[in-house]
Each structure stands twice: as structure tokens, then as C-alpha cells.
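Novice: quick check, what structure comes out for this input:
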Amino acid sequence: MIYLDYQATTPLAPEALAAMLPWLESQHANPHSAHAPGRAAKAAVEAARDDVAALMPVGGAVSFTSGATEALNWAIKGTTGPIVTLASEHAAVLDTVEAEARKGRDVTVLPLGSDGLVDLAAARAAIRPGTRLVAAMLVNNEIGTIQPVEQLADLARAAGALFLCDAVQGYGRTRIPDGCDLVAVSAHKIHGPKGVGALWIRDGVTLDPLLHGGGQEPAGRSGTLSPALCAGFGAAARLAKQRFGADHAHAEQLFRAALAHLDGDWILNGSRDERYHGNLNIRRKGLDVARLMSDLRDIAFSAGSACASGSGRPSHVLRAIGLADNEARSSIRLGFGRYTTEEELLTALDRIIAAARSQKVAA
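Specialist: Got it, this is the predicted structure:
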């Protein structure tokens, strides 16, 4: 199996697995207990917290969550007042702000250009005094575009609003701007375990709780933490920091090699330059993606976001950049990174190109 679905999830790093195993095999104490084993578990959680925070801006604290979906819900529902966000956001943001709108909260969703980027002039007009929260994704999970988050955060601050950054796809891969007030991340997108994420909260920012109970986390999030998951997250974050340059260079090389390998029948979706280069979202006129995936079952790639797979709807991100439904449905997403070899990627591309051509011949 050639795995090219890094935006959906990444392979677990051996270092993360090694960090988790003791807490799964023999060290089972509750990290919120006062006895010695509990204190040892708490120490592991706090060490992991420091590792996760090391990739965040300075001047805030990390609260562990069950994942980025919870973190984003908490950040949005824990605030009040008008919200401005983008049409390309993850469902965890768009569905949450839609739910808030049904309760009477004012919501503005900004459109995108054909390159997948927000128009800063339109953002400037929408983010005005009275806005309370601006939410934008750093690296898009479907087309890899990198939004001008730093400028959006500046606009939010000038309007007196908080800025929420969905950094799930960018965390550990690109710098998170200092102007963020809230940052949501997930372990399994950086070679850590599934089931744990975090919300970084700037000092002085307070949120209403999403979950009520013991209030175990620094910002009041309730629930017993898993030392194993936290330790795995911490190890993955520590490794991402150590390998930041090497991982970035590897993704760049793979992206260049992939683009050079494609023929002229394929079109890149989204900006070529303002994007994370571990994402290759491409389309081919008339491509039957379902048939392609059936023909290439030993290659793991995606027709879009894993969170929306099986819905039958064309990607909202591809529609937001102006693609017709048939263009969106003829697009595929290849995600690659640390453990992908160039040989694997080019072999997969050869087979994808050949299978796509055979469709055209058969037609």
C-alpha cells in the first residue's frame, strides 16, 4: 500500500508510540490523583504540554482536548458576538458558526478567489468594530493553500476581536503567527495518536466552558486526560520541532518532483506558491474519481476531506474557489510527507495517470 492521504491523518511516529507504551502497559494512574503514581502521570502530561506549546506563539497556555473539533467548538461557543470566517473553513468551524447563527449570532462568511485565498480588502470591510471573533484556517485541509493569517489577525486586533486559527494542517509545518489569540491543533496530523488535540489560549483570554465537570485543564476544560495520548502528542510535537527544516525540505522536493511528473491534462487546484507543498490537489477533465479509486485500491488517496467522504456532495472548498460541480468531482487530493519516498510518490502518479488515460480511451 502506498499511503498518500496525509491531510486525513499521518502515520504514527515510532517515537510517539514509544512514549505512549508505558502508559498503556503498566502505568495506569489518573493524572488528576494526588498519590505518587498520579503525580507521575501528571508530570508526563505536563511535559507533553510543554512540548506542544513549544510550537505555539509565546504568551499563552495549552489545554488538551479530545481533538481539534472539540477545540474549535470550544473556541467558537466559548465566545460571544459577531463572527467573521472564510468559506473554505473545515466543517468543525462552518457547521459550528451555522449552529451559532441559528441561535441569533451574527455570522459573516467571506468568499475566496480562484487561488483559494481570501481577498484582504473584503476582509477589511467585514472585520469592523463590533466583530468579536475572526476564525481562519492557516493551511487548508483540502487544497493546501496558506491564508494570510498574520494580516487577518492584525485586522481582528484592530477591530477589538479575538483571532482563532485552525492550525491543524499547519502546526509543525509552518510558523503560527504571533497575533493569534486561540489556536486549535490535533496530534494525529503530526504523526501523533488520534483522540487528542489542544487549544492554545493567549494569556488574558477567557472562554466559557464547553464541557462542565471537574475543570481539570488550565482554561477549565473538564474530563480525565489520557497520559498515553498526551505523551504521544508531546513526543510527536517534539519530533516535529526537531525535524522542522528536514520535513519542510522533503515535502518541497516531493512537490516539485510530482508537478514535473504530471502531464498537461492535470490542473492544480489552488495557489501554486501560497500553499503547503505536502498537498497536491489536482483535477483532470472528465475523470471518474470513484472508478479511479476502485482501480487503484493499493494506493491511499482522497477525493476530498475525509470528514466529508461519502456525503456525495462536491467539495465546498473547491466550489468556493469557483469550480463547477463536475470539476470538483473530477479532483483528487494527494497528501505526503515525512515517511513518503519519492519513488513511492512517482510510482503512484504513474499508475494514477495511466488509469485516468484508460478512462478516456474507454469513453
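
Novice: CA atoms for contacts and neighbours, from now on please.
Specialist: Will do.

Novice: distance of Ala13 from Ala135?
Specialist: Separation of Ala13 from Ala135 (C-alpha to C-alpha, to the nearest Å): 30 Å.

Novice: so for those two, which residue has more residues nearby?
Specialist: Ala135 (29 against 19; other C-alpha atoms under 10 Å).

Novice: now do the one helix or strand the more buried one maps to: which elements does it pack against?
Specialist: Taking DSSP states H and E as the criterion, Ala135 maps to strand 133-137. The contact analysis (3 or more C-alpha pairs under 8 Å, 6 or more residues apart in numbering; DSSP states H and E) places strand 133-137 against strand 83-86, helix 149-159, strand 162-166.

Novice: can you say which of the ones you listed is nearest to Ala53?
Specialist: Nearest to Ala53, of all the helices and strands packed on strand 133-137, is strand 162-166, at 14.7 Å by C-alpha to C-alpha.

Novice: chain center to the helix or strand following that closest one, what's the gap?
Specialist: Next along the chain after strand 162-166, taking DSSP H and E as the criterion, comes strand 182-186. Computed by C-alpha atoms, centre = their mean, to the nearest Å, the chain-centroid distance of strand 182-186 equals 9 Å.

Novice: quick one on the thing from earlier: highest average neighbour count across the helices and strands packed on strand 133-137?
Specialist: strand 162-166 (a mean of 28; mean count of other C-alpha atoms under 10 Å).

Novice: contacts for that one next, please.
Specialist: With contact meaning C-alpha atoms under 8 Å, 6 or more residues apart in numbering, strand 162-166 is reached by 72, 75, 132-138, 149, 152-153, 156-157, 179-185.

Novice: mind putting the helices and strands packed on strand 133-137 in JSON lines, distance to Ser33 included?
Specialist: JSON lines is the format used below for the helices and strands packed on strand 133-137 (distance: least, C-alpha to C-alpha, whole Å):
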{"stretch": "strand 83-86", "distance to Ser33": "39"}
{"stretch": "helix 149-159", "distance to Ser33": "39"}
{"stretch": "strand 162-166", "distance to Ser33": "32"}
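
Novice: and of the ones you listed, who's closest to Arg313?
Specialist: strand 83-86 (19.0 Å).

Novice: buried ones in the next helix or strand after the closest one?
Specialist: Using DSSP H and E, the helix or strand that follows strand 83-86 towards the C-terminus is helix 91-102. Neighbour counts using 16 or more other C-alpha atoms under 10 Å place Ala92, Val93, Leu94, Thr96, Val97, Glu98, Glu100 of helix 91-102 among the buried residues.

Novice: just give the closest residue to the last one, not the sequence neighbours.
Specialist: By the measure of C-alpha to C-alpha, 6 or more residues apart in numbering, the closest residue to Glu100 outside its immediate chain neighbours is Lys77, 7.5 Å from it.

Novice: that neighbour contacts Ala101, correct?
Specialist: No. Between Lys77 and Ala101 there is no contact under C-alpha atoms under 8 Å: 11.1 Å.

Novice: Thr108 belongs to a helix, doesn't it?
Specialist: No. Looking at Thr108 with DSSP: H, G, I helix; E, B strand; the rest coil, it is strand, so not inside a helix.

Novice: now show me the structure for the sequence below, then we'll compare the two:
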Amino acid sequence: MQVYLDNAATTPLTPEVFEAMKPYMLEFYGNPSSTHAHGRATRSAIEKARKGVADLLHASPSEIFFTSGGTEADNTAIKCAIESLDIRSAITSPLEHHAVLHALQALAAKKQIKLNYVHTDSKGNIDYDHLKALLDGNERSFVSIMQGNNEIGNLNDIGLISEICAFHDAIFHSDTVQTLAHYPHNLSKLKIHSIIGSAHKFHGPKGAGLLYIKKGHQIAPFIHGGSQERNMRGGTENLYGIIGLAKALEIAYEGMNEHRKHILALKQRMIKGLKERVPGITFNGESGNMDKSLYTVLNVSLPPSTDADMLLFNLDLHKISVSGGSACSSGSQLGSHVLQALSADPERGAIRFSFSKYNTLEEIHYVVDKLANMYNPVSI
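Specialist: As a prediction, this is how the structure comes out:
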């Protein structure tokens, strides 16, 4: 059996998405910026996709911009807002994706902003009172806090954060890569300036992302060139990637409740099985808490002195694909910055299991069996 449990990294393409993309790979190849019939056909397809995405997110088509993925979208939302609005203070958490952390740290290194980190507890939960204090103590700030953590699965209350930021007249951006298409978003009711998405996180193509910029939140482009994306992103559009993103989002919304119920059952079964069969196993952050974490992510804290690299190697030998991590303190290149921020025990390695609608209970049983047998080898 071959098992893929690294869906937080990327997901398999849904066949219906590929079928939607295929005509725009082979038949409809006109440049969307061209005014002839070939160009008009592809321009129409892009705008139809934009409207479909906007409708699902309760946004206006004019607020949706297509990008090459989440990293570009984060960098655009962060760097262009800070520079366009002449913001000197920024706040984030130490648990953010590197697309956010490195973008803000680069600006701080150039003395463009003063960067503050909101406190988190040992489980990775945001200290909202500290966020308020930081906003009280600084000039108008840019705040970037993700909705769902890609490593430990923690869910942050972006509704509450948006209200706090609105009260302090702060700009609020959220990296929603792990939640878009897995949770509903009603952007017409959320006091947020920008969110992002990446198609390959919800069974769409790689190289296609989206950026929502709230109407009235005017920022300069990140990529300069032609007048594409209403002068917000130069360069010929990734036509079939955009078509695939819109189709994948549509499919995700159609089956969201069903998929959530299915995946949650898989996660609960894995937690139960691991607790029963692997002594000393625990879970990092809030990933073991069904109410406070992504239903798609489970981050396992391995018993002390476990050789995590060897364990991952053995899982790979059994055709089980997962992600690993540790809280090594000797540098970010050798460990997870998220686990380091939680002051996790460096003697305990970590495995991140992340699930999708295509996983089965049979696969979960297989993975639990293999992992348990590595700790308690069965005599032959």
C-alpha cells in the first residue's frame, strides 16, 4: 500500500480540475491581453473564473487578483501595503509561514519597519491581550497573523483579530493558505484587508494562487510590467492555472461539509490509534484538539530519544509519505521554527500527518500499524 499523508505540503490534482484545464492547454491558447477573437475567449474565461472565486468568498470580482501562489500573494500584501501606506510598525507571530516572516524581517532589516512579535503560549495560542497592547503602544500598524498554522494546525480567531485591528485602525492581513477551501469565508462581513490562497493546497494546480484585496485598500503592485490584473500584476496570466484554481475552489465548496466530516474521522481515528499503541506519544500545539486545530493536520510529538530521521526513513520504505520536524536549537536550518517558538523538547522529534478527502480509514490503520511496530517490533 502507498499512503500520502503530506497534504499540507501539496495535494493531488482532482481529475475534474484537470479536465477543466485541458482545453486551455490545447485549444484556447490566445493571450488574454490580445483584442482578437483568440484573446477575447481566454480573457472571458479568466473573468468568469474571477467571478466564480469572488462569489464563493462573498467578495467582489474587483477584489480578487490571481498570482503564482501563496508566497507571491503574501509578499504583495505585506510589502506593498507597508510601502504604499508608509507604515512604520508591523506585528506578527513567531509561528507564521516563512513567506510572511521573511518578508517582514527583510523590511525590518532595511529599517523600513519596527517589527514586533505577539506572544504565544506553550501550545501556540495567540495572546490577544498582548496584541492589543502592541497596537496601543505603536503608531498605525500592519498586522499579519495566519488563520491556520501549516505545521501544528492551530486555528486563530481572525474574526476577533480583525475587530481588534479595526478598533486600532491597523491594517490586517492573514495567510489563509491552509484554510481557504477547507473552511467557508465571508469576506463581506470580515474586517480584513487581505487574505491569500494557493490552488495546490486544495487539489488544484501548482503555480496558481489568489490574493484578496479589500475595496478601498489601495496598494502599489509587487510585480511591474503590463497592465494585467487591473495594473496590479504585470505578466501574461497563467490561464489554465487560473481555470484550475477556480474549478478546484468550486469543487471544494460543493463538498466542504462532507469532506470535513470524512477527514475529521480519519484524524480522530489516528489520534486514538497512536495513543493506544505508541507509549509516550503526544501532540504538538493544539493539533490534537478537534476544536482548536485544522481538521487536516496532526503534528505528533515522538517519545524522547526517538531517532526521528530513521523513523521517517522507515516510513518512506513502507511507502508512507509524511513531513518531519524537530525543535533543534542550533539554527533554523536544522529544525522547525514553529516548534522552537513553542520551546518544544529538542529530544522529541515530530511528524506532521496531513489528510485529504482522498485518504481512507484503511490507510490510517496501515500507518498506525507500521508506526506502532517500529516501537514494538513483532517477533517473527
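
Novice: could I get the buried residues of helix 91-102 of structure 1 as TSV with distance to Gly223 of structure 1?
Specialist: TSV is the format used below for the buried residues of helix 91-102 of structure 1 (distance: C-alpha to C-alpha, whole Å):
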residue	distance to Gly223 of structure 1
Ala92	21
Val93	22
Leu94	26
Thr96	21
Val97	24
Glu98	26
Glu100	24
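
Novice: neighbours around the closest residue to Lys285 of structure 1 other than its chain neighbours, how many?
Specialist: In space, and not counting its chain neighbours, Lys285 of structure 1 is closest to Ser330: 6.5 Å by C-alpha to C-alpha, 6+ apart. Neighbour count of Ser330 of structure 1, defined by other C-alpha under 10 Å: 19.

Novice: ok, Val3 of structure 2 next?
Specialist: So Val3 of structure 2, with other C-alpha under 10 Å, has 19 neighbours.

Novice: so who does it touch?
Specialist: Listed by C-alpha under 8 Å, 6+ apart, the contact set of Val3 of structure 2 reads Lys319, Ile320, Ser321, Asn359, Glu363, Val367.

Novice: show the contacting residues for Thr67 of structure 2.
Specialist: Ala73, Ala208, Gly209, Leu210, Leu211, Arg233.

Novice: one more: Phe244 of structure 1?
Specialist: Contact partners of Phe244 of structure 1, counting by C-alpha under 8 Å, 6+ apart, are Gly172, Arg173.

Novice: all helices of structure 1, in order?
Specialist: Along structure 1, the segments classed as helices by DSSP state H run 14-25, 36-53, 68-77, 91-102, 120-126, 149-159, 227-242, 244-261, 289-295, 316-320, 325-328, 342-362.

Novice: re the thing from before, quick check: the two most widely separated of the contacts of Thr67 of structure 2?
Specialist: Ala208 and Arg233, at 13.2 Å, using C-alpha to C-alpha across the contacts of Thr67 of structure 2.

Novice: burial of the counterpart of Thr340 of structure 1 in structure 2, as a residue count?
Specialist: Aligned counterpart of Thr340 of structure 1 in structure 2: Asn359 (TM-score structural alignment). Asn359 of structure 2: 17 surrounding residues under other C-alpha under 10 Å.

Novice: the one 5 residues further on now?
Specialist: Other residues within reach of Ile364 of structure 2, judged by other C-alpha under 10 Å, total 20.

Novice: what's the closest non-adjacent residue to it?
Specialist: Met270 is the one closest to Ile364 of structure 2 (C-alpha to C-alpha, 6+ apart), at 6.2 Å.

Novice: likewise for Gly159 of structure 2?
Specialist: Nearest to Gly159 of structure 2 is Leu190, by C-alpha to C-alpha, 6+ apart, at 6.5 Å.

Novice: for stretch 7-21 of structure 1, buried residues please.
Specialist: In stretch 7-21 of structure 1, counting by 16+ other C-alpha under 10 Å, buried: Gln7, Ala8, Thr9, Thr10, Pro11, Leu12, Ala13, Ala16, Leu17, Ala19, Met20.

Novice: one more: stretch 269-279 of structure 2?
Specialist: Arg269, Met270, Ile271, Gly273, Leu274, Arg277, Val278.

Novice: what's in contact with it?
Specialist: So stretch 269-279 of structure 2 is contacted by Ile281, Thr282, Gly288, Pro303, Leu361, Ile364, His365, Val368, Leu371, Ala372, Tyr375 (C-alpha under 8 Å, 6+ apart).

Novice: hang on, the earlier thing: going by distance to Ser122 of structure 2, which of the buried residues of stretch 269-279 of structure 2 wins?
Specialist: Ile271 (20.2 Å).

Novice: what range does stretch 195-210 of structure 1 cover in structure 2?
Specialist: Taking TM-score structural alignment, stretch 195-210 of structure 1 hits residues 207-222 over in structure 2.

Novice: please list the residues outside the matching stretch that contact it.
Specialist: For stretch 207-222 of structure 2, using C-alpha under 8 Å, 6+ apart, the contacting residues are 62-70, 73, 75-77, 79-81, 84-85, 192-200, 231-233, 238, 241-242, 245.

Novice: change it to 7 Å
Specialist: 63-70, 73, 76, 80-81, 84, 193-199, 232-233, 241-242, 245 (C-alpha atoms under 7 Å, 6 or more residues apart in numbering).

Novice: repeat that for stretch 142-159 of structure 2.
Specialist: Applying C-alpha under 7 Å, 6+ apart, the external contacts of stretch 142-159 of structure 2 come out as 8, 82, 87, 89-93, 96, 170-176, 178-179, 190, 284-287, 292-294, 297-299, 352.

Novice: tell me how far the equivalent of Ser26 of structure 1 over in structure 2 lies from Thr42 of structure 2.
Specialist: In structure 2, Ser26 of structure 1 lines up with Glu27, judged by TM-score structural alignment. Glu27 of structure 2 sits at a distance of 10 Å from Thr42 of structure 2 (criterion: C-alpha to C-alpha).

Novice: neighbour-wise, which of these two wins?
Specialist: Using other C-alpha under 10 Å as the criterion, Glu27 of structure 2 and Thr42 rank with Thr42 on top: 23 against 9.

Novice: which residues does the more buried one contact?
Specialist: Per C-alpha under 7 Å, 6+ apart, neighbours of Thr42 of structure 2: Phe28, Gly30, Asn31, Pro32.

Novice: ok, Ala236 of structure 1 next?
Specialist: Shown in contact with Ala236 of structure 1 (C-alpha under 7 Å, 6+ apart): Ala13, Ala16, Ile190, His191, Gly192.

Novice: hmm, 8 Å instead?
Specialist: Contacts of Ala236 of structure 1 (C-alpha under 8 Å, 6+ apart): Ala13, Glu15, Ala16, Ala187, Ile190, His191, Gly192.

Novice: sweet, I'm off.
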